[in-house]
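sequence and predicted model, in that order:
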Amino acid sequence: MSEERTEISSLGEFGLIEHLTKNIEHQNASTILGVGDDAAVIDHFGKQTVITTDLLIEGVHFDLMYTPLKHLGYKSVVVNVSDIYAMNATPTQITLSLAVSNRFSLEALEEFYDGVYVACEEYGVDLVGGDTTSSNKGFVISVTAIGEVAPDQFVKRSTAKPNDLICVSGYLGGAYLGLLLLEREKKIFLETKGVQPDLENRDYIVGRLLKPEARRDIIEFFEKEKIVPTAMMDISDGLSSEVLHICKQSGVGAVLYEDKIPVHPDAKEFAYKLEIDPTACALSGGEDYELLFTLAQSDYDKIKDVNGIRVVGYVTEAAEGAHIITRGGNKHQLTAQGWNAFSK
């Protein structure tokens, strides 16, 4: 029995938006007016507003051969709220715009929106607007996230200071290894008729790519412990690239220690199977959506025993440059080989 398929064109643009957004319930007092008017109205009651936008393009940022639409909807929200958390702020609203070709049915878009709504509920954000249009080919997603922060509590990339600790949340490199596995299985599937993909029960690395999570828990921990990082950003392009961003914008140098960089045992094991270096995956992989932040040394006692936060190095004077010290004690210049949206 074939699945039901409703052509998007049968609804028209306004009918489509109304259909996909008819059950929205607002979660934030700051959302005064949402979907259904010419513009949304938001009042953050004296707090400062943080805004970020991301584009996700089929064939550049995701491959629908192995990315379920519900997961894609979820991830589209997560990658944006992660940027809000990276400012030490709380996400409150998103807008979502799509360009879709006629190869997508209404049911396919409903599946995508299901993922969007699950993420909105998980992170306490309201979908308050957006746009839909047709695309000649492929699927284009644009999400804008809006957040709030107490006056002057936002954290920039440009304010790290020499002798600060360099810290990361969670594990790094897993999403990149998940991508390698899925790309390998896609290639085999396309080249060998009848062969079904074998993901080897590697749920951890596949999940890190297809359904990442943003680190709200870390921001809540900072608030509880009255910690304000000296600089922060999320890790979307690999640790080395992000550390170099902070170094450049803060006018500082850095030292990282290879043996301090956290890689999950499942990711390590798969990297060894592929005969690649797990540290290289963490440094250059990307899409982990963990937080990279610098702290004053006076905050060390507050974070030293916290599960999920690791000190991986320290900030130096700019003249010393940015380096990594290997397990063997060798010192190498840190280079950015992270994922580049313009490299394809």
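Here it is on my side, so go on.

C-alpha only now, for contacts and for neighbours.
Will do.

do you know how far the residue lying closest to Thr144 once chain neighbours are set aside is from Val81?
In space, and not counting its chain neighbours, Thr144 is closest to Thr53: 4.2 Å by C-alpha to C-alpha, 6 or more residues apart in numbering. Plainly put, Thr53 is 10 Å away from Val81 if you go by C-alpha to C-alpha, to the nearest Å.

second one coming, line it up with the first:
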Amino acid sequence: MREVDLIKRFASLFPAADLSDDAAIIPFSDTNLILTMDMLLEGIHFDRRWCDAYSIGWKAATASLSDLAAMRAKPLALGWSVGIRPDDTEWTLEAARGLADCCARFGCPVVGGDTNRSDCAAIDVVALGTSDHPSRRSTAQAGDALLVSGPLGASLTGLLDLRKHGRTASLTPIHEAHLRPIPRLDFARHETAVHWSAAMDISDGLSADLPKLCAASGLGAQVEPESVPVHPGAKEYALQNDLDPLMIALQGGEDYELLVASSNPDPLIAAGWIRIGQLTSDHGIDWGGVNPPEGYDHFG
């Protein structure tokens, strides 16, 4: 069963929940609380042979802060739970430092958590934010431009290189992109965010995440593959290793860039966004003659 199918079955059990967005929207007083949760598991999301504890803590925070960014939310607080082996105390403290530093950088206090014993390391994060006008995946319109907040593919090539060569003393930009990604809260807070008609973050890869936005809005898309921005380091790595840079950019997950739809893209482009296509009334996605592999699926 694919992850999207499992989520659909969850939705039938939780009728009060809208599971189509990056986070839950909870009306509260004169604003909205935005609630999101993410889990990282050893052996699934990270490998200690090349991923240090500090980076795991940083990435765990980024995953949830990125969801808040996609919802145009201001971070309010973050809590975390960790499952560890009894001899993992120092590893856990270093992961906590990474999580704390990421949260401090982006103005989100860590307010508590829980610990438990586990055969493998597991970190679960819950983040809370506020948004007067949260973005949804389901509110795009046919004809809206599709834009991304930055180049893609760096995290995947960083992972491929770490798997191939192991961890070295100096980290290259693609290693940094994989180990310590940056949530794009800068764009969520920018004045041009009012021009988003729909949004989500790119955590599973553009080829996996764009279909989710299209499905939520009941639309299709026309992608201009020549416009998809490939991270320079990802392009260099791909060409050196006989890989297709465009496929890397389309498939690569954990870039944590934002994908938005907009009926008025010019202010976004002026602020640094890159237009990659537009939404259509037809169902299905036209990738412009390329056939990208599906992005990451936890159960794929």
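Okay, I see it. These numbers come from a predicted model, not from an experiment.

between Thr53 and Val81 of the first structure, which contacts overlap?
Common neighbours of Thr53 of the first structure and Val81 are listed as Ala145 (criterion: C-alpha atoms under 8 Å, 6 or more residues apart in numbering).

between these two, which one's more packed in?
Each of Thr53 of the first structure and Val81 has its neighbours counted (other C-alpha atoms under 10 Å); Val81 has more, 34 against 16.

any idea what the residue nearest to Thr144 of the first structure aligns with in the second structure?
In the second structure, Thr53 of the first structure lines up with Met37, judged by TM-score structural alignment.

its match should be in a strand, yeah?
Yes: the assignment for Met37 of the second structure (DSSP: H, G, I helix; E, B strand; the rest coil) places it in a strand.

that older thread, from Leu165 of the first structure, how far off is the residue nearest to Thr144 of the first structure?
29 Å.

show me where the stretch 51-200 of the second structure has helices.
Counting by DSSP state H, counting those that start in this stretch, the stretch 51-200 of the second structure has helices at residues 53-70, 89-105, 154-165, 173-179, 185-189.

can you say which of those is nearest to Lys8 of the second structure?
Lys8 of the second structure sits nearest to helix 53-70 of all these, at 19.5 Å, using C-alpha to C-alpha.

check the fit of the closest one onto the first structure and give the mean distance.
Average distance, helix 53-70 of the second structure versus aligned residues of the first structure after superposition (mean C-alpha distance after the TM-score superposition for the first structure): 0.8 Å.

which elements pack onto that helix?
Using 3 or more C-alpha pairs under 8 Å, 6 or more residues apart in numbering; DSSP states H and E, the elements in contact with helix 53-70 of the second structure are strand 31-41, strand 74-84, helix 89-105, strand 122-130, helix 173-179, helix 185-189, strand 198-202.

try 10 Å
strand 31-41, strand 74-84, helix 89-105, strand 122-130, helix 173-179, helix 185-189, strand 198-202, strand 257-262 (3 or more C-alpha pairs under 10 Å, 6 or more residues apart in numbering; DSSP states H and E).

quick check, Phe139 of the first structure in contact with Phe112.
No: the criterion here is C-alpha atoms under 10 Å, and Phe139 of the first structure misses it with Phe112 at 11.2 Å.

any idea how many residues pack against the counterpart of Leu127 of the first structure in the second structure?
Matched by TM-score structural alignment, Leu127 of the first structure corresponds to Val110 in the second structure. Per other C-alpha under 10 Å, the neighbour tally for Val110 of the second structure reads 19.

kindly report the same for the one 3 residues further on.
The burial count assigned to Gly113 of the second structure is 13, neighbours taken as other C-alpha under 10 Å.

right, and it touches Val126 too?
Yes: using C-alpha under 10 Å, Gly113 of the second structure is in contact with Val126, at 9.1 Å.

chain neighbours aside, what residue packs nearest to Ala339 of the first structure?
Slight slip there: residue 339 of the first structure is Trp, not Ala. Distances taken as C-alpha to C-alpha, 6+ apart place Asp237 nearest to Trp339 of the first structure, at 5.3 Å, with adjacent residues excluded.

coming back round to it: OK, contacts around the residue nearest to Thr144 of the first structure?
79-81, 83, 94-96, 142-146 (C-alpha atoms under 10 Å, 6 or more residues apart in numbering).
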